[in-house]
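Colleague: build me a model from this:
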Amino acid sequence: MTAIHGVIEAQSQLVLTREEGLLASVTTLGGLRRWRDALVQANTRPDGSYGCALGALCAQLPDDDERSRTALAAAFERWHQLLIETLERLRDLGVLTVDADPHKLGTGLLAALQGGYMLAQNAHDPQPMADALDMALDRIDTFASR
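Modeller: Model prediction:
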């Protein structure tokens, strides 16, 4: 295993373990907002270290490193699956209406998160991340059972 593959494995494990822990207990839309708050808070560092460890690795890889890209794609797919499972749980609990599409909403949520990470990193300000996640969560809220 090369050094970069070891870094990818370690960072993937770190991020996915964190996400599993945060998302496992989400049973309300308020819980989903608390997940958002935890990510935004974690992205606010006194030293200006903003961004996603996995996204940063993606940006740094050469196009011909297929092994690394495959490993990162698997990590992102697992993250996506965690979001889908959370949204399915909310739908199954009746928090979201039956017409909510967890796959589509999970894709939008992950895209907002990753885009938000990138914008926050560039601006050295977590607000763009918070705003992107708020927009995605506002969309999910349109499927809330009333």
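Colleague: please make it C-alpha for all contacts and neighbour counts, starting now.
Modeller: Will do.
Colleague: what is the end-to-end distance of stretch 84-102?
Modeller: From its first residue to its last, stretch 84-102 covers 5 Å (CA to CA, to the nearest Å).
Colleague: ditto for stretch 45-56
Modeller: Per CA to CA, stretch 45-56 runs 16 Å from first to last residue.
Colleague: just the buried positions in that stretch, please.
Modeller: Within stretch 45-56, the residues that count as buried by 16 or more other CA atoms under 10 Å are 50, 51, 52, 54.
Colleague: could you dump the residues you listed into TSV and include secondary structure and distance to residue 94?
Modeller: What follows is the buried residues of stretch 45-56, written out as TSV (DSSP: H, G, I helix; E, B strand; the rest coil; distance: CA to CA, whole Å):
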residue	secondary structure	distance to residue 94
50	coil	35
51	coil	34
52	coil	32
54	helix	33
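Colleague: dump these to CSV, plus distance to residue 131.
Modeller: Listed next are those as CSV, based on distance: CA to CA, whole Å:
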residue, distance to residue 131
50, 15
51, 15
52, 16
54, 21
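Colleague: ok, these vs residue 145, which is closest?
Modeller: residue 52 (32.3 Å; CA to CA).
Colleague: once you drop chain neighbours, what's closest to that closest one?
Modeller: residue 117 (5.9 Å; CA to CA, 6 or more residues apart in numbering).
Colleague: one more sequence to fold, the one below, so I can look at both together:
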Amino acid sequence: MAATLTTRGRETRQRIIEATGQQILAGGIGGTTLDGVRAATLTSKSQLFHYFPGGKTELVREVAAWEGQQLLDAQLPWLDDLSTWESWHAWRDALVDYYLRLGRWACPIGSLAWEAAATDPALAGFVADAMRLWRGKLADGIRRMSEAGHLEAGVDADRMAAAILAAVQGGLMLSQPERSSWPLEAALDSLLDVLRSRTLPEHVDAERSVSSLKQDAP
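Modeller: Sure, this is the predicted structure:
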């Protein structure tokens, strides 16, 4: 659909997707209605179904695709090159900044996962694929660290990547009532400390220097 639209049509369609994403983040899928989306975007019912013939189901899936890409893009370029401790620190900061910019302590993809698991198997599958892609990129980074000799042998990259993602989602859940990033940062830093504990002896001093510079930064 998007490829055949005019520039104005693509802009309108994207505006609808983004407005729907905001409503889902605030009230969940169940609390999001097409009438609410129409009011927020000043679009008619015919416009809405022109861009999304499948109605709310199609719209929510488009939101999931867009949110998933936004999340990955916010972690670039570091997510694609987690081969040094410096890049891991930069990735961590970029991820925290992304959630700060959202203005709400919730992960759009994580929030969709909770509801989709019970209401829309197809959407749940899509969200699971998005999470696997994210987890896979983290696991690739851990493998690069091992291959480069920064980590000792035997680190289970897939399990560690899953634990890091669990820390992100759990940290966000605790950050919501606090209205602060510190629970998210604490969860992330704790998992990265676990990863750093597997640093090979010859790289320990270099990693301590990086950590010291980070702690001393304003």
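Colleague: TM-score for the pair, please.
Modeller: For these two chains in superposition, a TM-score of 0.89 is obtained (TM-score structural alignment, normalised by the length of structure 1); 145 aligned residues with a CA RMSD of 1.8 Å.
Colleague: picking that back up, list the residues that contact the aligned residue in structure 2 for the residue nearest to residue 52 of structure 1.
Modeller: Using TM-score structural alignment, the partner of residue 117 of structure 1 in structure 2 is residue 172. Contact partners of residue 172 of structure 2, counting by CA atoms under 8 Å, 6 or more residues apart in numbering, are 105, 106, 107, 181, 183, 184.
Colleague: from the residues you listed, which is closest to residue 18 of structure 2?
Modeller: Checking the contacts of residue 172 of structure 2 one by one against residue 18 of structure 2 (CA to CA), the nearest turns out to be residue 107, at 14.6 Å.
Colleague: any idea what the closest one aligns with in structure 1?
Modeller: When structure 1 is aligned by TM-score structural alignment, the residue opposite residue 107 of structure 2 is residue 52.
Colleague: from residue 21 of structure 1, how far out is residue 90 of structure 1?
Modeller: According to CA to CA, residue 90 of structure 1 and residue 21 of structure 1 sit 16 Å apart.
Colleague: right, I mislabeled it, should have said residue 59 of structure 1
Modeller: 26 Å.
Colleague: ok, which stretches of structure 1 are helices?
Modeller: Along structure 1, counting by DSSP state H, helices occupy 3-23, 29-42, 53-60, 66-92, 102-123, 127-141.
Colleague: quick check: closest non-adjacent residue to the equivalent of residue 163 of structure 2 over in structure 1.
Modeller: Residue 163 of structure 2 maps onto residue 108 in structure 1, with residues paired by TM-score structural alignment. With sequence-adjacent residues excluded and distances taken as CA to CA, 6+ apart, residue 108 of structure 1 is closest to residue 136, at 6.5 Å.
Colleague: map that neighbour onto structure 2.
Modeller: Using TM-score structural alignment, residue 136 of structure 1 pairs with residue 191 in structure 2.
Colleague: before we move on, what about residue 74 of structure 1?
Modeller: By TM-score structural alignment, residue 74 of structure 1 lines up with residue 129.
Colleague: burial of its match, as a residue count?
Modeller: Counted with other CA atoms under 10 Å, the neighbours of residue 129 of structure 2 add up to 13.
Colleague: ok, residue 130 of structure 1 next?
Modeller: 21.
Colleague: for residue 17 of structure 1, same thing?
Modeller: Count around residue 17 of structure 1 with other CA under 10 Å applied: 12.
Colleague: not counting its neighbours along the chain, what's nearest the residue nearest in space to the middle of structure 2?
Modeller: Centroid check for structure 2 by CA atoms, centre = their mean gives residue 71 as the closest residue, at 4.0 Å. Using CA to CA, 6+ apart and skipping the chain neighbours, the partner closest in space to residue 71 of structure 2 is residue 98 (7.8 Å).
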